[in-house]
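J.: Predicted model follows, preceded by the sequence.
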Amino acid sequence: MTSSWLDLPADHPYGITALPYGVFSGADGVRRVGVRVGDQVLDLGAAAGSTGSGTARLWQQPSLNALLAEGKPAWESARAWVVGLLSDPELRAAVEPHLHHLSDVTLHLPVEVADYVDFYASEHHATNVGRIFRPDGDALTPNWKHLPIGYHGRSGTVVVSGTDIRRPVGQRRPPTEDQPVFGPSVRLDIEAELGFVVAGGTELGSRVSVDEASEHLFGVLAFNDWSARDIQAWEYVPLGPFLGKSFASSVGAWVTPMEALQAAKTPLPQQDPRPMDYLLGDDLFGLDIAIEVELNGSVVARPPYSTMYWSPSQMLAHLTVNGASLRDGDLFASGTVSGPEADQRGSLLELTWSGEQPITLPNGSTRTFLEDGDTVTIRYSAPGADGIRIGLGEVTGTILPAD
C-alpha cells in the first residue's frame, strides 16, 4: 500500500489511490489544473515549478485538454509523478505550500468538450421505459441488444456541477389536448449517468476497435443528463431527442483516471444474442460503481453501474465504426443507470412510473417530476487499489423557474 505524508485516514475516499483531476481558480481568478487529495486541491503547475518538473505547461492550462492530447503513456507518467509528489517525504516542503482547501477555490468545467454523445446502455432502464410507453408491446426495441443505441448531443450546454439549471420551455402536447402548447416543461427529470472523457484524435474514416478503446478512454466523471420529458415526447418522432435534452447536461468537477478504476472492473452481464464482431474483443468490461441519487437532501435511488449491458469499450467502438473521428475532449455518457429493483432506478420517469406513483420525501411533500427550487445531487464511489473505496465526485444542480 502506497502511503502519503498527508495526514489523511488510510481509507479516505480521496486519498492517494483516487487522485482525480480538475480545474480550479483561486483569488486571482486564473484557471489551472489541480488534483484532489482529501479536502484539498494541489496546484500541479506550481508543484511542477517548485520540484523542477518539466510538465508545468500541461497544468498551467484552463482545461485538461493539453494533458489529454499527450496520450496514454503520458497520462500514466503524470499519475505516477503526482503519486510521488504526495508520497515522497523529501518533497513535502516543496509541495505542501501549493495545497489549497476546497472551500478556498472555485471549481470549473474540467474539460473543453469537443463532441458529446449520449448512450442508452442500461437494459433495466430501457426495459422500464419500454414498459411505460409501450405497455402492450415489446419492452425493448428489436435493435437494442444488437448495438449500443445513442444520439449526438450538444457540447456547448455541458456545465459544471453547481450550475443552476433554468427550467426549459418549448412545445409539448398535453395528453388531454389535440394540439401542442408552448411553455415551461412540466415533466422535468434527471438521468443519473456516468460520463467518459475521451482523448487521442483519430482521422476521419478510421475506426477504434474494442481493444484499442483503452488508448482513448482517459477517465470518468459524474453526469446528470437533465431531460424535459414532455418536450422530448412531442419532438422525438421521427428523429430523436433534441430540445428536450440539449438545454443542459451537468458534469462533476473531478475526472477520475481509468487507471484508478482497475479494481472496479467487473465482467459484463451475458450478452445474448452474440454481438457483431466489431463489438467483440479482449477488453470488454463493466464497472462496479455505486451511485446515490439525492433529491433535496434525501436519497431516492441507488443505481448500480455494474448492471449496465454495454461496455464503455463497445460504446466507443460503435461510436467510431462508421468512420466518425475522435477529438481530444470528446465526451460520451452511458445513459441512465438503473438496476433491477425499484429503488435502483436512475430517473424520476422510472421511480414514479411516469408520474403515476409519486415518491414521498421525508418532509411529507411528493414528487412526480422536478419542481422549481429542487436540488439534485448524484454521488459516485468505486472499489480502488489496496481495498480502499474511492470517491468519484458528485454532480449537483438546482432548478430555477423558466424565464
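T.: Structure's in. What do you need? Predicted, not measured: the structure shown is a model, and the values here were computed from it.
J.: alpha carbons only for contacts and neighbour counts from here, please
T.: OK.
J.: buried stuff in stretch 369-384?
T.: Taking 16 or more other CA atoms under 10 Å as the basis for neighbour counts, the residues of stretch 369-384 that come out buried are 369-371, 375-384.
J.: Which members of the residues you listed are positioned in strands?
T.: Using DSSP state E, the subset of the buried residues of stretch 369-384 located in strands is 375-383.
J.: Can I get those in JSON lines including distance to Leu147?
T.: As requested, those are exported to JSON lines (distance: CA to CA, whole Å):
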{"residue": "Thr375", "distance to Leu147": "34"}
{"residue": "Val376", "distance to Leu147": "31"}
{"residue": "Thr377", "distance to Leu147": "31"}
{"residue": "Ile378", "distance to Leu147": "28"}
{"residue": "Arg379", "distance to Leu147": "28"}
{"residue": "Tyr380", "distance to Leu147": "26"}
{"residue": "Ser381", "distance to Leu147": "28"}
{"residue": "Ala382", "distance to Leu147": "27"}
{"residue": "Pro383", "distance to Leu147": "28"}
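J.: ok, which pair from the residues you listed is furthest apart?
T.: Thr375 and Pro383 (27.4 Å; CA to CA).
J.: Quick check: which element contains Val117?
T.: Val117 belongs to strand 116-119 when assigned by DSSP states H and E.
J.: Packing partners of that strand?
T.: Judged by 3 or more CA pairs under 8 Å, 6 or more residues apart in numbering; DSSP states H and E, strand 116-119 is in contact with strand 150-152, strand 330-333.
J.: another one to put next to it:
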Amino acid sequence: MKSFIHVSEESHFPIQNLPYGVFSTSNQPKPRVGVAIGNYVLDLSILEDKGYFKEIIQVNKKIFNQPSLNPFMELGKEVWTKVRKKLQLLLSEDESKLRDNDELRSEALILRKDVTMHLPIKIGDYTDFYASKEHATNVGIMFRGKENALMPNWTHLPVGYHGRASSVVLSGTNIRRPLGQIKLPDQSPIFEPCRQLDFELEMGCVIGGGNQLGEPISVEEAENHVFGMVLVNDWSARDIQAWEYQPLGPFLAKNFSTSISPWVVPLEALEPFRVAGPVQEPKPLEYLDQTKQGSFNIELEVYLKSEKMKAPTQICSSNYRYLYWSIAQQIAHHTVGGCNLNPGDLLGSGTISGPEKESRGSLLELTWRGQEPLQLEDGEERKWLEDGDELTMTGFCQGDGYRVGFGEVVGLIQPALNKEQVINKKETALNN
C-alpha cells in the first residue's frame, strides 16, 4: 500500500499509520482534527464539510471540526475502522478523487511545519501502571534488596495508581522543576526544589469507548475499547517521592507534569507488529488470562541534550514488548471491580525497561540511583536531570520498507520557582 504523497522510508507517518491529532493554522486558528501523512496534515474537517464521511458518520453534528478527538472516539470501533479505510483509499496512489483534485488538495493538505499541534484528547482521568518487571525489579533491589525486589502481589495483578489528568501536557511544553518536601538522611524534612528530577519512558493507551459503572470489561474485549496509543514521559521527582509515598503512593512527585506526544496512533496500525509479551508465571487468575498475543514490537529511544551540547545523546534504547502486563490485562483489572472508563481516559504503561542496562527507562535505573553517572558525549555527566536539559523520546514499529511511528515527545527543564516567593505568597495571603 502506497500513498500518492511521497513518504520516505524513515518517516513515521506513511499510509500504513495515519495517526490522529488536533491542529490549528495561523489563518485558521480554531483547532480541528487531522491525520499525519508524510510531511503533511490532512484536514479532516474539510473532507467532512464536503461529505466524504456522510455514509459512515450519521450524527447531526460536526465530528472533526472539534478541539479534541473525543467526539470521534465516542462513535466506537466500527466507525473508527470505516473512517481509517476511507482515508487510506483517498490517499492511495491509485485513487484519483483527492490526488487529481488540485483545489481540494491545496485546501485539505497542509505542511506539518506550518501547523500548531494541540493536546489531542480531553483527558478525564489518568491512570499510571507499573507494568515492567525489569523496572519493578530494579527499583525493588535498590530500595529493598534482591531477596525482596518484587512485592508479593506484583506477578499476580497489574499494579497502578490514579494520576492527575489536569497536568498532562503536550510535547514541547516546558517542565518546571517542582518544589516539595525532601527528607535527607538523619535530618528533618526540608522544603526545597527537587534535586533528583527524572524521566520515565512510557507509552499510553487512549480509551475510545468506555463501560458502564459496575460492568467490567473482559480481557478478551478490552482492546475493542482502545482508540490508539501515544508516547508518554511521566516526569518524576525521586527525592520528593521517597519521602511522601509511604503509605499511599505518588503525589507531588508525579502530579506536576506528564508529557504526551501529539499524534495518536490507531491500534489497527500496530496490528502487523503484534507479538507475545513475556511469559507470565504464575499463570494469571482467570479474569486476567489473555489467550491472544498482547504486546507490540515498538522500538523506543530516549535522547538527552544539555545547554552546552550541540546535538542530543542517546541514553536509552528499549522496546514496548518488554512489558509484563498487557493493555488488555490493565483494562480488565482496572474495571473488574466496577470502575467505569470513559472516552479520553489515558492509561500509562509505567516505565518500560528491558534486560540490558541501556534499555532501562529512567535515570533512576540508568545511573543506579545516582551511583553510576551517565557519561555524555561532550564530557558532561548526569545523575539526574538538570535545568536546561532537553529530553526527547521517540518510538516506531519497523515494517518492510516503512515505519509506523509516534513522532516525538519533548520536554525542556526549567528552574523551580523561588521557594521564598512561594512562602511570601502565604504571608501576603495571611496579611490580607
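T.: On my side now, so go ahead. The structure presented is a predicted model; accordingly, all values stated were derived computationally and were not measured.
J.: was I right about Ser24 of the second structure contacting Val115?
T.: Yes: judged on CA atoms under 8 Å, Ser24 of the second structure makes contact with Val115 at a distance of 5.7 Å.
J.: one step back: what's the closest of the buried residues of stretch 369-384 of the first structure to Glu96 of the first structure?
T.: The shortest approach to Glu96 of the first structure among those belongs to Gly384, at 24.6 Å (CA to CA).
J.: Verify the contact between the closest one and Gln262 for me.
T.: Yes: here Gly384 of the first structure lies in contact with Gln262, judged by CA under 8 Å, at a distance of 7.3 Å.
J.: hey, where'd the helices end up in the second structure?
T.: When assigned using DSSP state H, the helices of the second structure occupy the ranges 44-49, 70-73, 77-91, 96-99, 102-108, 133-144, 238-244, 252-255, 267-270, 327-335, 363-366, 419-431.
J.: Including distance to Ser8 of the second structure and mean neighbour count, could these go into a markdown table?
T.: Rendered in a markdown table, the data for these read as follows (distance: least, CA to CA, whole Å; neighbours: other CA atoms under 10 Å):
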| stretch | distance to Ser8 of the second structure | mean neighbour count |
| --- | --- | --- |
| helix 44-49 | 23 | 18 |
| helix 70-73 | 29 | 21 |
| helix 77-91 | 15 | 17 |
| helix 96-99 | 18 | 16 |
| helix 102-108 | 20 | 12 |
| helix 133-144 | 35 | 19 |
| helix 238-244 | 40 | 20 |
| helix 252-255 | 38 | 21 |
| helix 267-270 | 18 | 18 |
| helix 327-335 | 30 | 23 |
| helix 363-366 | 33 | 24 |
| helix 419-431 | 49 | 10 |
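J.: between these, which gets nearest to His12 of the second structure?
T.: Each of the helices of the second structure was checked against His12 of the second structure via CA to CA, and the shortest separation belongs to helix 267-270, namely 11.6 Å.
J.: Tell me roughly how far that closest one lies from the first structure on average.
T.: Helix 267-270 of the second structure, aligned to the first structure and superposed, deviates on average by 0.3 Å (mean CA distance after the TM-score superposition for the first structure).
J.: Give the aligned range of that helix in the first structure.
T.: Alignment note (TM-score structural alignment): helix 267-270 of the second structure is matched to residues 258-261 of the first structure.
J.: Over to stretch 377-388 of the second structure?
T.: Counterpart in the first structure of stretch 377-388 of the second structure, with TM-score structural alignment as the criterion, is residues 362-373.
J.: The longest strand belonging to the second structure packs against which elements?
T.: Once the second structure is assigned using DSSP E, the strand that runs over the most residues is strand 403-414. Packed against strand 403-414 of the second structure, as judged by 3+ CA pairs under 8 Å, 6+ apart, are the following elements: strand 175-176, strand 226-233, strand 258-260, strand 390-398.
J.: Perfect, I'm done here.
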